[in-house]
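S.K.: only geometry, no sequence info:
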């Protein structure tokens, strides 16, 4: 770790590890510092879109991730009030656009674990758990990074520092980069159950329910299965306590309201979190770069957060390797900022906000218009394909590539 001629990455989640793997494969020495003592069994992001699968395939990870997860070619929109299936979209329409005309439902800790196993095999890569980046000091030829571990604080030097350390990023805050946007007033409540919604209700592995009072996302993950688990996501009163929201009677009432059945649901996991829509003012400040949640966060409807982070990682690694190895000028990193920040602000943020508005619309005429649009798109193969190009993030990836040509 004494050699400063390397890249340091703060954060050993899927974004940091995939970025490290891509850099190491290109011949760039890299060190990852992760504050936790191991990979966390994070119950959040699981959806991996076709655009991201293409990038993971380039690293030789797609098959392992697919085998660790569930292939989900279809997703659905339902109206909870009427119980009507509004629209169903099949990624098979993208078969002429991508080798991966499906979504893979693979929990992010599994993706991180797979990436870590590959990274361990790279001779110019190292990963240190229980090592938290607590301060940074940029200079003319690199960045001094202060790291706290069980042995105390130490200082390390790198030519470049990547902050992949989450929405509360120490790197972003220490660099003084603003995190612009807002926080939704409601919290998101996640209730996980082994109840098989596909077998008993006919729901696809990714299903969205519109409701003017309490929308819901319902999706399946492999977990330790088969048979797997189903996660249901609801908006929750911001003033309600976690104790009240997690109360068994309240949990059962919420699930029964949406999915009535005889007997109680087995609920194996409860989670509650705040949701933000924020983007860093810049993804690049000199030798400091941001990727993943440290650069942008959004609501999870549509599954675009982790995908955007992995896409950041691949884009950044490609450019940083060229700069680090002397094959391109340092200004190439400005293109990373332009491409990824443009995609994030113009596509991911707007699309994820629109996804939420579609589910929570209250006015009957707005709901009717939303449903008519979805039905029309699903019924027309050309319109359905265009819808899928956006939802799969293939359009966003191609837009980013077009920025290079511009």
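M.R.: Cool, got the structure. Bear in mind that the values here come from a model prediction, so they are computed numbers and not experimental data.
S.K.: make it CA atoms for all contacts and neighbour counts henceforth
M.R.: Noted.
S.K.: just want the most central residue of the chain.
M.R.: Centroid-nearest residue in the chain, with Cα atoms, centre = their mean: residue 306, separated by 1.3 Å.
S.K.: leaving aside the residues next to it on the chain, what's closest to it?
M.R.: Distance criterion Cα to Cα, 6 or more residues apart in numbering; nearest residue to residue 306, sequence neighbours excluded, is residue 45 at 6.4 Å.
S.K.: ok now do the one you found, which residues does it touch?
M.R.: By Cα atoms under 8 Å, 6 or more residues apart in numbering, the residues touching residue 45 are 107, 108, 300, 303, 305, 306.
S.K.: out of those, which are buried?
M.R.: Buried members of these, counted by 16 or more other Cα atoms under 10 Å: 107, 108, 300, 303, 305, 306.
S.K.: and the strands in the stretch 251-400 of the chain?
M.R.: Using DSSP state E, counting those that start in this stretch, the strands of the stretch 251-400 of the chain run over 269-273, 276-280, 284-285, 288-290, 296-297.
S.K.: who are the packing partners of the last one?
M.R.: Counting contacts by 3 or more Cα pairs under 8 Å, 6 or more residues apart in numbering; DSSP states H and E, the secondary-structure elements packed against strand 296-297 are strand 276-280.
S.K.: follow-up on the earlier one: now, the contacts of residue 45 that are in helices?
M.R.: 108, 305, 306 (DSSP state H).
S.K.: nearest to residue 220, of the residues you listed?
M.R.: Relative to residue 220, the closest of those is residue 108; by Cα to Cα it sits at 13.6 Å.
S.K.: below is structure B, check it against A:
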């Protein structure tokens, strides 16, 4: 079989599957999403989208419609349950110099998914195919043949690659025989949506994302666009509370209010489990199929979006012939440590703070701030970003000016590697035309020049952050390489790019 022009098959139309598909479409890669269900999920699930995820949605052209149905917030608070007093807040406005989106948003997953699906349908009509349940697949040297059950019987589908976004009970992972390691907590989470007025008739002035810590029973309170979401721990073996019990539990934290209407709820089993392998030749595991992380600190969905940020551009480069197959190995190498040691470890720390087994509230604020913009990727991966920017870091989305007006660094690298030459444009640094496919080289300088390859940097804002350097940035806005600037930097960064995409030599 020859599937060089065949679509990529995404299994599962949850948020990670839909965002992954949007990423592939943004890079010009044909894709089909197969969903077993009759419709998108209507369950009460994830509800907070962090800043880095907003940047990914913006890169994939879906942020505007998502913001239209979301509630924006710039404060994440921690409240001591015993005293009812604030123990500190994270103010996302502190990120205003780092991103165009210095806030997070609350939107229920069952409202997010239809918006993502609608954008995908507009960009690539017919991409999502409902009632297509994956039964099995066979890998070949140059593609994957899928067998799917549909209302019209079993059908076959030839795909170039398969991306498993089919959740914690992944059929794809099961067919591959991949194990998951880790543990499942005895404690479960109860999530319930309640309609109550805490703004006018019963003003409480809680942050719209508030963590109530307590040794006996903690709670997370999330203001959704049309309700308040309460998340409680549920003791082992305890049945799900009745609606009356839920109303009483809510009053235990927020006090008496004039009305509490239960809209719906869900009981979650809490995991820290990660697949032992994330890739088998042309098949990749993503999101919950690769890692089951507690929803504490919004680490479930948002960790999956980091997967959806990392893999699509790699597939695009390989399919275009701009990269060697080894480029695809970087996906698991970079994302697996984030799930195992990053998000998972931070989730454990979050539970300790909420249970008051740890008094590190200052650490809580630091950790929460760090989750908003992602992690350093690569061999020296890290959840921290102290000191100067280095390889693997997400580059700040700083503003520069083209001949036509303002533009941000993340916009310049959406579908290319970007080499930023931070030097003096008055000296007319040599930047050759052409070069390897997929690489763009520009000059950033506080001295303007009548050259479309020069971007004006008033006040040396970018140069102050990065120094007199040439910086190679990937399409996902992570730094691939930094070196001191020289007159021949264009050649060395070109060679480095070819190494990054595994075409050197």
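M.R.: Cool, the structure landed. Keep in mind that what you see is a predicted model, and the values were worked out from it rather than measured.
S.K.: quick TM-score on the pair, please.
M.R.: Laid over one another, the chains give 0.88 as their TM-score (TM-score structural alignment, normalised by the length of the first structure), with 382 aligned residues with a Cα RMSD of 2.3 Å.
S.K.: one step back: who's in contact with the aligned residue in the second structure for the residue nearest to the centre of the first structure?
M.R.: Matched by TM-score structural alignment, residue 306 of the first structure corresponds to residue 301 in the second structure. Residues counted as contacts of residue 301 of the second structure (Cα under 8 Å, 6+ apart) are 15, 16, 46, 49, 287, 295.
S.K.: apart from its neighbours in sequence, what residue is nearest residue 112 of the first structure?
M.R.: residue 14 (4.2 Å).
S.K.: what do we get in the second structure for that neighbour?
M.R.: Per TM-score structural alignment, residue 14 of the first structure is aligned with residue 15.
S.K.: quick check: its match vs residue 163 of the second structure, distance?
M.R.: 13 Å (Cα to Cα, to the nearest Å).
S.K.: one more: residue 29 of the second structure?
M.R.: Distance from residue 29 of the second structure to residue 163 of the second structure, by Cα to Cα: 13 Å.
S.K.: ok, residue 356 of the second structure next?
M.R.: From residue 356 of the second structure to residue 163 of the second structure the distance is 39 Å (Cα to Cα).
S.K.: and the two? Which one has more around it.
M.R.: residue 163 (25 against 18; other Cα atoms under 10 Å).
S.K.: residue contacts, residue 29 of the first structure?
M.R.: For residue 29 of the first structure, the contacting residues are 5, 6, 7, 23, 124, 125, by Cα under 8 Å, 6+ apart.
S.K.: if you set the cut-off to 10 Å instead, what comes out?
M.R.: Going by Cα atoms under 10 Å, 6 or more residues apart in numbering, residue 29 of the first structure touches 3-8, 20, 23, 122-126, 158, 321, 324.
S.K.: who wins for neighbours among those residues?
M.R.: Busiest of the contacts of residue 29 of the first structure [other Cα under 10 Å] is residue 20, holding 32 neighbours.
S.K.: burial count for residue 181 of the second structure?
M.R.: 13.
S.K.: tell me, how many residues neighbour residue 283 of the second structure?
M.R.: Count around residue 283 of the second structure with other Cα under 10 Å applied: 20.
S.K.: so what does it match up with in the first structure?
M.R.: Per TM-score structural alignment, residue 283 of the second structure is aligned with residue 288.
S.K.: again with residue 346 of the second structure
M.R.: In the first structure, residue 346 of the second structure lands on residue 351 (TM-score structural alignment).
S.K.: how close does residue 205 of the second structure sit to residue 231 of the second structure?
M.R.: 18 Å.
S.K.: swap in residue 464 of the second structure?
M.R.: Per Cα to Cα, residue 464 of the second structure is found 43 Å from residue 231 of the second structure.
S.K.: compare those two and say which is more crowded by neighbours.
M.R.: Neighbours were counted for residue 464 of the second structure and for residue 231 using other Cα under 10 Å; residue 231 has more, 21 against 10.
S.K.: so who does that one touch?
M.R.: 189-193, 211, 218-222, 250, 265-267, 296.
S.K.: nearest residue to it in space, please, no chain neighbours.
M.R.: residue 191 (4.5 Å).
S.K.: did I read that right, the one you found in a strand?
M.R.: Yes: counting by DSSP: H, G, I helix; E, B strand; the rest coil, residue 191 of the second structure is part of a strand.
S.K.: between residue 29 and residue 163 of the second structure, which contacts overlap?
M.R.: By Cα under 10 Å, 6+ apart, residue 29 of the second structure and residue 163 have these common neighbours: 8, 21, 312.
S.K.: what do we get in the first structure for the last one?
M.R.: Under the alignment (TM-score structural alignment), residue 312 of the second structure pairs with residue 317 of the first structure.
S.K.: look up how far residue 14 of the first structure lies from that match.
M.R.: Applying Cα to Cα, the value for residue 317 of the first structure to residue 14 of the first structure is 14 Å.
S.K.: intersection of neighbour lists for those two?
M.R.: With Cα under 10 Å, 6+ apart, residue 317 of the first structure and residue 14 have common neighbours residue 20.
S.K.: for stretch 38-58 of the first structure, buried residues please.
M.R.: 39, 43-56.
S.K.: can you give me the end-to-end distance of it?
M.R.: Using Cα to Cα, the span of stretch 38-58 of the first structure from its first residue to its last is 26 Å.
S.K.: so it matches what in the second structure?
M.R.: The aligned range for stretch 38-58 of the first structure in the second structure is 39-59, by TM-score structural alignment.
S.K.: what's the spacing between the matching stretch and its chain's center?
M.R.: Computed by Cα atoms, centre = their mean, to the nearest Å, the separation of stretch 39-59 of the second structure from the middle of its chain amounts to 8 Å.
S.K.: now stretch 65-77 of the first structure
M.R.: Distance, centroid of stretch 65-77 of the first structure to centroid of chain: 15 Å (Cα atoms, centre = their mean).
S.K.: how near is the residue located most distally from the centre of the first structure to residue 237 of the first structure?
M.R.: Each residue of the first structure has a distance to the centre, and by Cα atoms, centre = their mean the biggest one is for residue 262: 35.2 Å. As judged by Cα to Cα, residue 262 of the first structure and residue 237 of the first structure stand 27 Å apart.
S.K.: just checking, which of the buried residues of stretch 38-58 of the first structure belong to strands?
M.R.: Here DSSP state E is the test, and the buried residues of stretch 38-58 of the first structure give 47, 48 as lying in strands.
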